[in-house]
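> Pasting the sequence and the predicted model now:
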Amino acid sequence: MNKKNKVLFKTALLSISLVLTSASAISAIIPMMLNQLSGVSSSLIESVVTIPSFTMMLFVLLSGPISSRLGKKNTVMLGLLLVVIGGILPMFTTNITWILALRLVLGAGLGMFNSLAVSLISDFFEGDERAQLVGFQSAVQGLGSSLATFVAGQLALIDWKFAFLCYAITIPVALLFFFIIPEPERVEPTAERSTGTGHKSGGVSIPVLGLGAALFLFMTFIMIVYTKTGIMIAEKNMPNPGFLGTALTLFSLATMIAGFLFGKIYKWFRNYAPFISSLLTATGFVLLWFAQNVTMVTIAMLIIGFSFALFIPYIFTILTKIVPKGSETISISIAMVGSNLGAFASPYVIKLVGMLFGNETASFSFLVSAIVFTIAALICLGIAIRGKGSKVQAAVHS
């Protein structure tokens, strides 16, 4: 493969990641929906952003068996078709039941190729090039999210329902992937190997489950950036509330920049990357808690967006190293389940925490997240310092 064709191949392979995190692109319309759909509870309307994660979680698990039967390429194409249907059609209704049902279809489509977007990289690339592309994959997610969020925000100025047109970006992505990417060779899972910690390294192992649990907690408390920021701006009567769409776009751009830099950051910090990510995220949430204007909100979201994009590719880089060849898809799927379950559960977990402490304001939820990520940073620092050659630590240094 010559250099020009290789660039085109990588572009097509990474292009499907443009829509992977687009479920939250319409977050800016939540305050508008709250105003227009006055008879619907706020937690249900917030679920318009998070409910795709439920079917994403289910279809991430099903994507392995489906891809075994249909092939990875056909599975991706089917997923992209569902994204077009579930993404765009909500613009034609104001019925919350139909909107949520179609958002479930969107989540199913995204779940079909969520883990494949990473495992396909492992199918075609190895070594440092693979680690670099995993970072790029996270960056492309940030780029796609920022584009979709910006377009959705601009369309929402016309009518909030028009924001769903942002998912039309899926159509050219599907065409590019269809014409450029071949079906990868099938690889049978290799024999399970000893991890050095007494656990086997098959698809479902203690390290894999641990990383999935970490993603669950991470996404549970990171999703409030999308669901609570607009509400917090309204609570504090900040001027220029329409700036939220731009702030969310900048948040996504920060994730893109961090994704492109991940390869170098990973080489510099290795197993300290989660500590740095968690500490920066905690700092961002403290700023959101204190924020009194949209400028401070934007700075906080830039910090959180950047740190968010350091944690996710780190997890998946480690996953692709600690599991046997041929087991990447199921392992990534388990991690994705943790991620999507956390995103889906976020509004309900945050509401429960607010009820327990007698404070359900958006600002308080940011304080809770700041505390959670501070604790996470201390745990990650302890793990990094105490690393004694476990399989995960060995993978980090390999």
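Yes, it's here.

> From here on, just use CA atoms for contacts and neighbour counts.
Fine.

> Skipping its backbone neighbours, what lies nearest P189 in space?
Distance criterion C-alpha to C-alpha, 6 or more residues apart in numbering; nearest residue to P189, sequence neighbours excluded, is G326 at 4.0 Å.

> quick one, helices of the stretch 51-200 of the chain?
52-70, 72-88, 96-114, 116-124, 127-156, 170-180 (DSSP state H, counting those that start in this stretch).

> wait, the stretch 251-398 of the chain
With DSSP H, counting those that start in this stretch as the criterion, the stretch 251-398 of the chain has helices spanning 273-290, 294-322, 328-357, 362-386, 391-397.

> ok, the closest residue to P241 other than its chain neighbours - how many residues close by?
Distances taken as C-alpha to C-alpha, 6+ apart put I233 closest to P241, at 6.5 Å, once the chain neighbours are dropped. Neighbour count of I233, defined by other C-alpha atoms under 10 Å: 24.

> And I233, how far from V225?
12 Å (C-alpha to C-alpha, to the nearest Å).

> Next: V286.
12 Å.

> if you count what's nearby, which of these two comes out ahead?
V225 (22 against 19).

> which SSE is that one in?
helix 224-235 (DSSP states H and E).

> buried stuff in that helix?
I224, V225, Y226, T227, K228, T229, G230, I231, M232, I233 (16 or more other C-alpha atoms under 10 Å).

> Residues contacting it, please?
In this structure, residues lying in contact with helix 224-235 by C-alpha atoms under 8 Å, 6 or more residues apart in numbering are 24, 27-28, 30-31, 46, 49, 241, 244, 248, 294, 301, 346-347, 361-363, 365-366.

> angle of it against helix 273-290?
10 degrees (axes from the mean of the first three to the mean of the last three C-alpha atoms, to 10 degrees).

> What angle do helix 362-386 and helix 224-235 make with each other?
Here the directions of helix 224-235 and helix 362-386 differ by 150 degrees (the same axes, to 10 degrees).

> Take this one as well and set it beside the first:
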Amino acid sequence: MSQKTVNASSWLFKASLLSLSLLAQTAPSISIANTQLAQQFPNVSQSSIELISTLPNFSVLILILFAEAIGNKFGIKRTILFGLGLYTIGGVLPALVSSFPVIIAARLLMGLGIGLFNPYSVSLMYRFYEGQQLKGMLGFQNTAQNLGNAAFGFLLSALIISGWRTAFTGFFVGLIPLILIWLFVTIPDDKGEMAEQAPAKASFKEAVNGHILLLALLFLITFAMFLMMTIKMAVLGQETGLFSPSAASSILALLGLASMVAALLYAPVSKLIGNFILPVSFTGIAAGFFIVANANSVATVTTGVVIAGIFFGWVFPQAFLRVAQVGPKNGGTLTTSVILMGINLGAAFAAPMVNAVAGLFGMSSVTGVLSLVGIGFTVLAIIEYIYNFFDRKPKN
């Protein structure tokens, strides 16, 4: 198959490719059902209930590093479609069962699906686009990710009213990118003429260098902390009596919308302040967490969530722009997978990690945990300001 058969500049191709990102952050959104799940399974600990929302991020780690090898063997498009099928089946299955272990297994299955298609949601952009067009697509990718998160949040806010089982049926959204990718995306095989013309891929040592590992660690910490906003929102409403689980889902949907709007501005802001966009983002996120932690009204909570969401909208595209800056040119899906592995590792263990650290400082209440996260982002911002001030190397 020739590269000429692919019209990567068409809006339909771009929209179908971006549809993969719609699902990227939907798995943890089911945390709004935590209070109902706790009532359904009274013998299960609160930490185990909270783990349901992040469990898919754990099983993502099993396949994410092998997604490229699986794609090379069976075809990238087939791998993506199979992953989307696993996501949908694993996402909806809990609505049909009453066994907590089966729900756990279904969530793990869902994560395996994400591990197959998620690396390609970014690496295919490196394959089809470059320069300012790549920057734009990375911004759109984060926009699509937050649009999916916001839309899914509003959907769950309606579904949760009918119970936690109905909420899980929301994961039928996996059919949207499955149909779009199947019908409108052509991905040339890494064979024949195309393989002969392509530069040699970087070795494992080059693709996974020290800079990439440090970036993976940075975004592991970032996502572990930020996800606490999602995990704790329903519990915050319950403990403070300020809002219901349905309202919590709507508030979190606004977080996604705020991030989506911010992501649309990523390319011009990045051009204006360069890599300082990351410490600025951390500063804004910290402010948002402090506002939510000290809020005494729904309006104040919503304000803090929106502020955190706006600045978080620049984190994800900046993560992969940094990859393009410090990673090898031909690192391929492997380099992207390492970053995604850090992100998903942080997301998978967000609750136990952050709760454990909060316990050490005697900040185990919901507001205490959110305040601790605000302090954590403040520390990251200071480190990033110092790093970028002294790092004057030109960025391509």
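Perfect, thanks for sending it. Note that the coordinates shown come from a computational prediction; the quantities given were computed from them, not determined experimentally.

> V7 of structure 1 is nearest to which of the helices of the stretch 251-398 of structure 1?
Closest to V7 of structure 1 of the helices of the stretch 251-398 of structure 1, according to C-alpha to C-alpha: helix 294-322, at 21.0 Å.

> buried sites along the closest one?
By neighbour count on 16+ other C-alpha under 10 Å, the buried set for helix 294-322 of structure 1 is 294, 296-322.

> Quick one: list the elements packing against it.
The contact analysis (3 or more C-alpha pairs under 8 Å, 6 or more residues apart in numbering; DSSP states H and E) places helix 294-322 of structure 1 against helix 127-156, helix 206-222, helix 244-269, helix 273-290, helix 328-357, helix 391-397.

> Superpose on structure 2 and give me the mean offset of that helix.
On superposition with structure 2, the mean distance recorded for helix 294-322 of structure 1 (mean C-alpha distance after the TM-score superposition for structure 1) is 1.4 Å.

> circling back: now, of the contacts of helix 224-235 of structure 1, which are buried?
Of the contacts of helix 224-235 of structure 1, these count as buried by 16+ other C-alpha under 10 Å: 24, 27-28, 30-31, 46, 49, 244, 248, 294, 301, 346-347, 362-363, 365-366.

> before we move on, the earlier item: using a markdown table, please lay out the helices of the stretch 251-398 of structure 1 together with distance to I16 of structure 1.
Shown next, in a markdown table, are the helices of the stretch 251-398 of structure 1 (distance: least, C-alpha to C-alpha, whole Å):
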| stretch | distance to I16 of structure 1 |
| --- | --- |
| helix 273-290 | 25 |
| helix 294-322 | 16 |
| helix 328-357 | 16 |
| helix 362-386 | 30 |
| helix 391-397 | 27 |
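
> Which one of the ones you listed lies nearest to V60 of structure 1?
Nearest of the helices of the stretch 251-398 of structure 1 (C-alpha to C-alpha): helix 328-357, 5.4 Å.

> which part of structure 2 lines up with the closest one?
Using TM-score structural alignment, the residues of structure 2 aligned to helix 328-357 of structure 1 are 332-361.

> Buried ones in that stretch, by neighbour count?
Judged by neighbour count (16+ other C-alpha under 10 Å), stretch 332-361 of structure 2 contains these buried residues: 332-351, 353-355, 358.

> now do stretch 258-274 of structure 1
258-263, 265-266, 270-274.

> cool, and stretch 367-376 of structure 1?
L367, V368, S369, A370, I371, V372, F373, T374, A376.

> closest to R186 of structure 1 among those residues?
A376 (38.3 Å).

> residues in contact with that closest one?
Here A376 of structure 1 is in contact with F275, S278 (C-alpha under 8 Å, 6+ apart).

> I'd like the distance between it and F221 of structure 1.
Distance of A376 of structure 1 to F221 of structure 1, computed by C-alpha to C-alpha: 11 Å.

> Ok, G263 of structure 1 next?
25 Å.

> Next: A335 of structure 1.
Separation of A335 of structure 1 from F221 of structure 1 (C-alpha to C-alpha): 16 Å.

> Out of the helices of the stretch 51-200 of structure 1, flag the one nearest V396 of structure 1.
helix 127-156 (11.1 Å).

> Could you dump the helices and strands packed on helix 294-322 of structure 1 into JSON lines and include distance to L78 of structure 1?
Shown next, in JSON lines, are those (distance: least, C-alpha to C-alpha, whole Å):
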{"stretch": "helix 127-156", "distance to L78 of structure 1": "19"}
{"stretch": "helix 206-222", "distance to L78 of structure 1": "26"}
{"stretch": "helix 244-269", "distance to L78 of structure 1": "26"}
{"stretch": "helix 273-290", "distance to L78 of structure 1": "34"}
{"stretch": "helix 328-357", "distance to L78 of structure 1": "17"}
{"stretch": "helix 391-397", "distance to L78 of structure 1": "34"}
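
> Nearest to L58 of structure 1 among those helices would be which one?
Comparing these against L58 of structure 1 with C-alpha to C-alpha, the closest turns out to be helix 328-357 (7.4 Å).

> hmm, back to that, aligned counterpart of the residue nearest to P241 of structure 1 in structure 2, please.
Residue correspondence to structure 2 (TM-score structural alignment): I233 of structure 1 is matched to G237.

> again with L100 of structure 1
Residue pairing (TM-score structural alignment): L100 of structure 1 is matched to I104 of structure 2.

> if you skip the residues just before and after it, what's nearest to its match?
The nearest residue in space to I104 of structure 2 (C-alpha to C-alpha, 6+ apart) is I52, at 6.7 Å.

> and that neighbour, how many residues sit next to it?
By other C-alpha under 10 Å, 25 other residues sit near I52 of structure 2.

> check contacts around it.
S31, I104, R107.

> need the contact list for the first one.
Put plainly, it is S31 of structure 2. E50, I52, S53, T230, I231, A234.

> ok, now with 10 Å
37, 49-54, 230-235, 245, 248-249 (C-alpha atoms under 10 Å, 6 or more residues apart in numbering).

> Quick check: buried residues in stretch 378-386 of structure 1?
Applying 16+ other C-alpha under 10 Å to stretch 378-386 of structure 1 flags C380, L381, I383, A384 as buried.

> nope, stretch 205-213 of structure 2 is what I was after
By 16+ other C-alpha under 10 Å, the buried positions in stretch 205-213 of structure 2 come out as E206, A207, V208, I212.
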